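Colleague: just coords:
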């Protein structure tokens, strides 16, 4: 019969110290994670702090099938009511809002120089807690409702500001890119061009359950799609992207070519 060996007082002291250190580290990690999450929520809900440039930032909101969505419109300086300017719709990615997307892209500076309008719609955190556009939820038609609400925002901008309706383009990043593609497929006559940066083509996922597989390139959209006119497509994708597989970029180009 084996005899149980009692740990020495020194070993017990080391174990107690190690346990205490581990608990403190876990508490510190939890506190840090909680503070980071709080900072993220604060950033998402903070008032607009948009960059100052040669033009005006005009707040607005549109109501559509998905409810109310806020937006900001950048208008270059000295625009007259008789002008007709191109409009670029910019759709942010997850974890961003319109102000953060404007700051990071600096599209207002280009718009001020080249004289076009920029519309920055913003996802409502009640519709998606991460601030993502619900591009994937086509099975429940939630994606179509959100896309129709974005169309309502574009219509409002065209009605209130000097927009050339034949020169409206849409661009997006990540979830915004996927929503931009969905808009272009559902309303191709409304856009003269579409740009996707690290996005997923329509049809790769139809519910929240399929999003991860689609992003990783394991669930690609069908190439055989309904033929018809689609606006010209620009695809931008980093070859080392570890969040959205570059296979999605090729799939989007192939889908457009097939159409």
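Modeller: Good, I have the coordinates. Predicted, not measured: the structure shown is a model, and the values here were computed from it.

Colleague: contacts and neighbour counts: CA atoms only from here.
Modeller: OK.

Colleague: Please pull up the helix or strand immediately following the strand or helix carrying residue 31.
Modeller: Per DSSP states H and E, residue 31 falls inside helix 9-45. Next along the chain after helix 9-45, taking DSSP H and E as the criterion, comes strand 55-64.

Colleague: Mind listing what's buried along that next one?
Modeller: Buried residues in strand 55-64, counted by 16 or more other C-alpha atoms under 10 Å: 55, 56, 57, 62, 63, 64.

Colleague: One more: stretch 197-213?
Modeller: Result for stretch 197-213 [16+ other C-alpha under 10 Å]: buried residues 197, 198, 199, 200, 201, 202, 203, 204, 205, 206, 207, 211.

Colleague: helices and strands around the helix or strand where residue 109 lies, which ones?
Modeller: In this assignment (DSSP H and E), residue 109 forms part of helix 107-114. With contacts taken as 3 or more C-alpha pairs under 8 Å, 6 or more residues apart in numbering; DSSP states H and E, helix 107-114 sits against strand 67-76, strand 117-121.

Colleague: which parts of that helix are buried?
Modeller: 107, 108, 109, 111, 112.

Colleague: Next: stretch 136-143.
Modeller: In stretch 136-143, counting by 16+ other C-alpha under 10 Å, buried: 136, 137, 138, 142, 143.

Colleague: Now do it: distance from first to last residue.
Modeller: 6 Å (C-alpha to C-alpha, to the nearest Å).

Colleague: got the angle for the one helix or strand residue 102 maps to vs strand 67-76?
Modeller: Assigning secondary structure by DSSP H and E places residue 102 in helix 98-105. Interaxial angle, helix 98-105 versus strand 67-76 (axes from the mean of the first three to the mean of the last three C-alpha atoms, to 10 degrees): 40 degrees.

Colleague: put this beside the first:
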């Protein structure tokens, strides 16, 4: 039996091998000299060949234990960007800031307008939009887990920057301010439901329209309790002044709810992925397929990456047939059913608890 230190080393080794594969599959270009960078983050770009001026920009925030390259490899964003013509920005955490490579979504100094990691990401966005002549009206942000919670922070602190955001297995903004509080909120405990929307309103003076929000969560997520998905919905329903959902439907065996504004536009949507643990939902076959299953990247028979891009209007609403030359990068057989329930975070958490580094 492995010791705790051996187990953690083994998991980190697996992550390293994924990173190396990702870097070979989709090299990302470092972005330097983008501002003061008070959050001490790294940044990487993927700019498709012959990208036209005024193209959209998607900001992608990885989860804990991941890097920009490994998350791109798993979620397939660069494949989609090459196919449909938009730019990608990947902020990346450093171990000096967080030993598990989590964005510090629970620290006030990193989640306030004008400071910390939120400011570093804002500086990257402004620099990339200007240098590559991108469309400032079509900037979007998405992230998984801690990256999803940081997506909530970016949307709250800088709503004027974003047309839309997508939060995957994340948490609402402003509900934790320390590691113990973060762990409690991840379990679904201690949320102040009454103040959810007020926390966003207090984060920035904003008189314009609010970004659209897409929320994705697995019903079997034991790392970030699915109650958090409903809380994110409530936070943004209050901002958009919406009541009950206008649409409730089943898509590929999963539940989707949507809320429309007065113009009939879906400004909030929520996907609850049946039987899935903690991770980003992938489709491994069909025209929407992109990405590669792995730790936190879970075959679910539905592509969150494609459907998020389609909801933002930067990919067709109905996926066209995939080009033959991309088929080799996408597995041709569906992932085994057990991948829906495999949650690698449980192994990591068990090891941390046994080592006394995480509360039971």
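Modeller: Structure received. Predicted, not measured: the structure shown is a model, and the values here were computed from it.

Colleague: Any idea what the TM-score is?
Modeller: Once the chains are laid over each other, their TM-score by TM-score structural alignment, normalised by the length of the first structure reads 0.79; 226 aligned residues with a C-alpha RMSD of 2.4 Å.

Colleague: would you list the buried residues of strand 55-64 of the first structure in a markdown table and tack on distance to residue 243 of the first structure?
Modeller: Shown next, in a markdown table, are the buried residues of strand 55-64 of the first structure (distance: C-alpha to C-alpha, whole Å):
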| residue | distance to residue 243 of the first structure |
| --- | --- |
| 55 | 35 |
| 56 | 35 |
| 57 | 32 |
| 62 | 31 |
| 63 | 32 |
| 64 | 31 |
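
Colleague: Which one of those residues is nearest to residue 102 of the first structure?
Modeller: Set against residue 102 of the first structure, the nearest of the buried residues of strand 55-64 of the first structure by C-alpha to C-alpha is residue 57 (10.8 Å).

Colleague: any idea how far the closest one lies from residue 11 of the first structure?
Modeller: Residue 57 of the first structure is 66 Å from residue 11 of the first structure, where distance means C-alpha to C-alpha.

Colleague: For the nearest residue to residue 11 of the second structure once chain neighbours are set aside, identify the helix or strand it belongs to.
Modeller: Residue nearest to residue 11 of the second structure in three dimensions, not counting chain neighbours: residue 348, with 7.7 Å by C-alpha to C-alpha, 6 or more residues apart in numbering. Per DSSP H and E, residue 348 of the second structure falls inside helix 344-354.

Colleague: buried residues in that helix?
Modeller: 344, 345, 348, 349, 351, 352.

Colleague: The last one matches what in the first structure?
Modeller: Counting by TM-score structural alignment, residue 352 of the second structure lines up with no residue in the first structure.

Colleague: Around residue 65 of the first structure, how many other residues sit close by?
Modeller: By the measure other C-alpha atoms under 10 Å, the count of residues near residue 65 of the first structure is 14.

Colleague: That one reaches residue 146, doesn't it?
Modeller: Yes. Taking C-alpha atoms under 8 Å as the definition, residue 65 of the first structure is a contact partner of residue 146 at 6.8 Å.

Colleague: Show me where the second structure has its strands.
Modeller: 29-30, 42-46, 57-61, 87-92, 139-144, 164-168, 212-218, 247-251, 254-260, 266-273, 280-282, 297-299 (DSSP state E).

Colleague: Just name the most buried of the helices and strands packed on helix 107-114 of the first structure.
Modeller: Of all those, strand 117-121 carries the top mean neighbour count, a mean of 26, counting by mean count of other C-alpha atoms under 10 Å.

Colleague: against the second structure, where does it fall?
Modeller: Using TM-score structural alignment, strand 117-121 of the first structure pairs with 87-91 in the second structure.

Colleague: Quick one: average offset of that stretch versus the first structure, please.
Modeller: Here the mean offset of stretch 87-91 of the second structure against the first structure after fitting is 0.8 Å, by mean C-alpha distance after the TM-score superposition for the first structure.

Colleague: TSV for the strands of the second structure, including distance to residue 8 of the second structure?
Modeller: Shown next, in TSV, are those (distance: least, C-alpha to C-alpha, whole Å):
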stretch	distance to residue 8 of the second structure
strand 29-30	28
strand 42-46	24
strand 57-61	23
strand 87-92	21
strand 139-144	21
strand 164-168	25
strand 212-218	25
strand 247-251	37
strand 254-260	34
strand 266-273	29
strand 280-282	22
strand 297-299	19
